[in-house]
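[1] Can you look at this prediction? I've put the sequence above it.
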Amino acid sequence: MALVDNKKDILPLSSIAELLTTKIRTLKMYEEKGLLPPKEENKKLYSIDDVKFIAFTHYLASVKKINANGIKYILEMLHTNMDEQNRDTFLDLVEKKMEQLSGIDIKDVETM
């Protein structure tokens, strides 16, 4: 039995920003550009699975310096060309790589 349902929407952007050591405004900018998973206007909570994609989006934008159109293309490829198991494996690999970067490294990149 799982303790947490990874698909249940439970986290607001403010909590995700804290987890990613970034600003809420940065995540709202991603949202405005359509880079975050779509949510109802009055219910903007995200699941653990969503956080993986948000973290990946943040990595692509802040570390790899990919623009919004490039990120949209990459996310579309993940959703259309990978089954759920391969996508999860890929995101786990990305997560491990992101863990090697400190929050300070990412903040330095954001201020450039």
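    Structure's in. What do you need? Numbers count the residues shown, from 1 in each chain.
[2] only C-alpha atoms for contact and neighbour calcs from this point on.
    Fine.
[3] What are the boundaries of the helices in this protein?
    Under the criterion DSSP state H, helices of the chain are mapped to 13-19, 24-32, 48-62, 68-81, 84-100, 103-111.
[4] Need the winner for burial among these.
    When the helices of the chain are scored by mean count of other Cα atoms under 10 Å, the highest mean neighbour count falls to helix 48-62 (a mean of 19).
[5] what about Ile10, neighbour count?
    With neighbours defined by other Cα atoms under 10 Å, the count for Ile10 comes to 13.
[6] That one contacts Lys44, doesn't it?
    No. Ile10 is beyond contact range of Lys44, at 9.1 Å (criterion: Cα atoms under 8 Å).
[7] try this one next to it:
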Amino acid sequence: MALLNNDKNVLPLSSISELLNAKIRTLKMYEEKGLFPQENNKIKKLYSINDVKLIAFVHYLANIKKINANGIKYILEIINENMDEQNRNQFLEIIESKLEDVSENEIQDLESF
């Protein structure tokens, strides 16, 4: 049995949009604004499981908390500069568990607002 590699880039943005119940155009907009992980300063074609956690966090900040792109960039900069990889992953796991508590109805209500 092989172990999962959460850093391997395997998911296209269309699959992530289905996982997050988000519109692909919305995720592409975040991507174009530089809010998603990049490879060599280029937009990635595939994302890893660890990237999905960060993408979900960005989507939460933008869609639920209504923070603009500059605010999200600032938050991500603080996280990246002040946390090592282990703490960053633990933080994103905590955020992921909190996102599970946000009901689908709440998200749909916000999207129709």
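    That came through fine. None of the values given here were measured: they were computed from a predicted structure.
[8] Now do the alignment partner in structure 1 of Lys66 of structure 2: how many residues are near it, please.
    Lys66 of structure 2 maps onto Lys65 in structure 1 when the alignment is built from TM-score structural alignment. When neighbours are counted by other Cα under 10 Å, Lys65 of structure 1 registers 14.
[9] re earlier: may I see the helices of structure 1 organised as JSON lines, with distance to Asn6 of structure 1 added?
    Shown next, in JSON lines, are the helices of structure 1 (distance: least, Cα to Cα, whole Å):
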{"stretch": "helix 13-19", "distance to Asn6 of structure 1": "14"}
{"stretch": "helix 24-32", "distance to Asn6 of structure 1": "20"}
{"stretch": "helix 48-62", "distance to Asn6 of structure 1": "5"}
{"stretch": "helix 68-81", "distance to Asn6 of structure 1": "17"}
{"stretch": "helix 84-100", "distance to Asn6 of structure 1": "12"}
{"stretch": "helix 103-111", "distance to Asn6 of structure 1": "24"}
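[10] Any idea which of these gets closest to Met1 of structure 1?
    With Cα to Cα as the criterion, Met1 of structure 1 lies closest to helix 48-62 of those, at 16.8 Å.
[11] Relative to structure 2, what is the average displacement of the closest one?
    Helix 48-62 of structure 1, aligned to structure 2 and superposed, deviates on average by 0.4 Å (mean Cα distance after the TM-score superposition for structure 1).
[12] what's the offset of that helix from the middle of its chain?
    Offset of helix 48-62 of structure 1 from its chain centre (Cα atoms, centre = their mean, to the nearest Å): 2 Å.
[13] Also stretch 85-94 of structure 1?
    Relative to where its chain is centred, stretch 85-94 of structure 1 has its mean C-alpha point 13 Å off (Cα atoms, centre = their mean).
[14] Quick one: residues in contact with that stretch.
    Stretch 85-94 of structure 1 is touched from outside by 52-53, 56, 78-79, with contacts defined as Cα atoms under 8 Å, 6 or more residues apart in numbering.
[15] how about the residue nearest the centre of structure 1, what does it touch?
    When Cα atoms, centre = their mean is applied to structure 1, the residue found nearest the centroid is Ile54 (1.1 Å). Going by Cα under 8 Å, 6+ apart, Ile54 of structure 1 touches 35-37.
[16] Out of these, who's the most crowded?
    For those, neighbours tallied by other Cα under 10 Å; top is Leu36, 22 neighbours.
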